[in-house]
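A.B. asks: Here is a sequence together with a model predicted from it:
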Amino acid sequence: MRYELILWFMWVLKQVPGHIGCALRRKLLPCRIGTGTMIWDNVQIDFPGRLRLGERCSINRGSVLNCGGGVEIKDDVLIGPNVIIYSQNHAYEDSTQLISVQGYVRNKVTIEEDVWIAANTMILPGVTVARGCVVGAASVVTKSTEPNGVYVGSPARRIGRRHAQVRLREEHEGNLL
């Protein structure tokens, strides 16, 4: 009965829209949530006690975070709508037993600073998305990434890198009329 009440509470909490809903979730979810982080409506969080969220993050509508194996999302991360992050999977190796009775394999997911994960992407257990990465829409990230990489596809593969852009004004400071 207690678990049923928790499920109802979580369902009601995730339905509240807008900034009021974000404030309620920041206050009432049993996880560490950094300053300025927004968890928008209809975000499903399983095992919220195993979730750590940094500062100035945004988790968009319809996303699912299964934190059974632990999920750490560091500062300044943008997560698009309908993103799925799973830190556990069914154990299935023993063919003499039903999959449903073999339990789970848990592996922490880490998303480092300054990452953008676009809509409908899936991040699988054990993955670290490195600092500065961009993951394109509808990608499936099965392996850890390299810093500042741009990844797309299923399975996701690196197609480019982000580079430091120096503004002309900064580059020629003092030389302006």
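C.D. replies: Good, I have the coordinates.

A.B. asks: going forward, measure contacts between C-alpha atoms and count neighbours the same way
C.D. replies: Noted.

A.B. asks: And the helices in this protein?
C.D. replies: Secondary structure of the chain (DSSP state H): helices at 2-15, 18-28, 168-171.

A.B. asks: Quick one: those as TSV, columns for mean neighbour count and distance to Val101 too.
C.D. replies: Shown next, in TSV, are the helices of the chain (neighbours: other Cα atoms under 10 Å; distance: least, Cα to Cα, whole Å):
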stretch	mean neighbour count	distance to Val101
helix 2-15	13	21
helix 18-28	15	33
helix 168-171	9	61
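
A.B. asks: Adding distance to Val71 as columns, could you present these in CSV?
C.D. replies: As requested, the helices of the chain are exported to CSV (distance: least, Cα to Cα, whole Å):
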stretch, distance to Val71
helix 2-15, 18
helix 18-28, 16
helix 168-171, 38
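
A.B. asks: and the comparison structure, right after this:
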Amino acid sequence: MRKLARYVVDTALAVFANSFIGSHMIPVRLRPRLYNLLGHRIHPSTTINTGVFLGARTGLTTGPNCYINHRCFFDLGGEVILEENVGLSYEVMVVTYDHAIAGSDSRVGFADPTRHTTVIEKGTWIGARSIIMPGVRIGAGVVIAAGSVVTSDCEPNTLYAGVPAVAKRSIS
């Protein structure tokens, strides 16, 4: 019975967070406070636009002056840390779960998922519809071009683009 009660509470809070807090009804400056009440660690100067999906009640940490644009997605199986002045454009997806490929009778590999921490260091910009894969560390001052898929760590002050994202050039 406790498991059922916990499930009901978690589901209600997820609906509250992703439907109500992330809606146009809540002022943009109030969202960080409400997400913090659920268990996240959002700096008060962070801007979180509408339609952002948070897959858990905890796990998102932001530094000062972060910007999370409309319809970004965080699965939050593992922790996501956005250092100061990080910007995420429209519909950026940050994935923290990973799992092995299942057997040949079923490729649905939900058994034994692994949770990874993803860190995006200060001053980084992530372009629209980019995907950040589990466990990646993106260095300070990086720019990720729109539509890129980041599968490995990124060196500071570098422009990355592509699928998978590769270093294109150094930036100052």
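C.D. replies: Good, I have the coordinates. Keep in mind it's a predicted model, so treat the numbers as computed, not measured.

A.B. asks: TM between them?
C.D. replies: Remark: TM-score between the superposed chains equals 0.86 [TM-score structural alignment, normalised by the length of the second structure]; 161 aligned residues with a Cα RMSD of 1.8 Å.

A.B. asks: out of the helices of the first structure, nearest to Val140 of the first structure?
C.D. replies: With distances scored as Cα to Cα, the stretch of those nearest to Val140 of the first structure is helix 2-15 (25.0 Å).

A.B. asks: Relative to Asp75 of the first structure, which of the helices of the first structure is closest?
C.D. replies: Closest among the helices of the first structure, using Cα to Cα: helix 18-28, at 15.2 Å.

A.B. asks: so the closest one versus helix 2-15, what angle?
C.D. replies: Angle between the axes of helix 18-28 of the first structure and helix 2-15 is 150 degrees (criterion: axes from the mean of the first three to the mean of the last three Cα atoms, to 10 degrees).

A.B. asks: Tell me which of the helices of the first structure lies nearest to Ile45 of the first structure.
C.D. replies: Proximity to Ile45 of the first structure (Cα to Cα) singles out helix 2-15 among those, at 8.5 Å.

A.B. asks: I'd like to know which elements that closest one is packed against.
C.D. replies: Helices and strands touching helix 2-15 of the first structure, by 3 or more Cα pairs under 8 Å, 6 or more residues apart in numbering; DSSP states H and E, are helix 18-28.

A.B. asks: just checking, what packs against the helix it packs on?
C.D. replies: Using 3+ Cα pairs under 8 Å, 6+ apart: helix 18-28 of the first structure touches helix 2-15, strand 38-39.

A.B. asks: Would you reformat the ones you listed as a markdown table and include distance to Leu98 of the first structure?
C.D. replies: Listed next are these as a markdown table, based on distance: least, Cα to Cα, whole Å:
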| stretch | distance to Leu98 of the first structure |
| --- | --- |
| helix 2-15 | 25 |
| strand 38-39 | 36 |
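
A.B. asks: Of these, which is nearest Arg61 of the first structure?
C.D. replies: Closest among these, using Cα to Cα: strand 38-39, at 8.0 Å.

A.B. asks: Need the contact partners of the closest one.
C.D. replies: With Cα atoms under 8 Å, 6 or more residues apart in numbering as the test, strand 38-39 of the first structure has contacts from Cys22, Ala23, Arg25, Arg26, Arg56, Cys57, Ser58, Ile59, Asn60.

A.B. asks: Tell me which residue of the second structure matches up with the first one.
C.D. replies: It refers to Cys22 of the first structure. Aligned against the second structure by TM-score structural alignment, Cys22 of the first structure finds its counterpart in Val28.

A.B. asks: Residue range in the second structure corresponding to stretch 67-81 of the first structure, please.
C.D. replies: Against the second structure, stretch 67-81 of the first structure falls on residues 76-90 (TM-score structural alignment).

A.B. asks: Might you quantify the distance of that stretch from its chain's geometric centre?
C.D. replies: In terms of Cα atoms, centre = their mean, to the nearest Å, the centre of stretch 76-90 of the second structure is found 5 Å from the chain centre.
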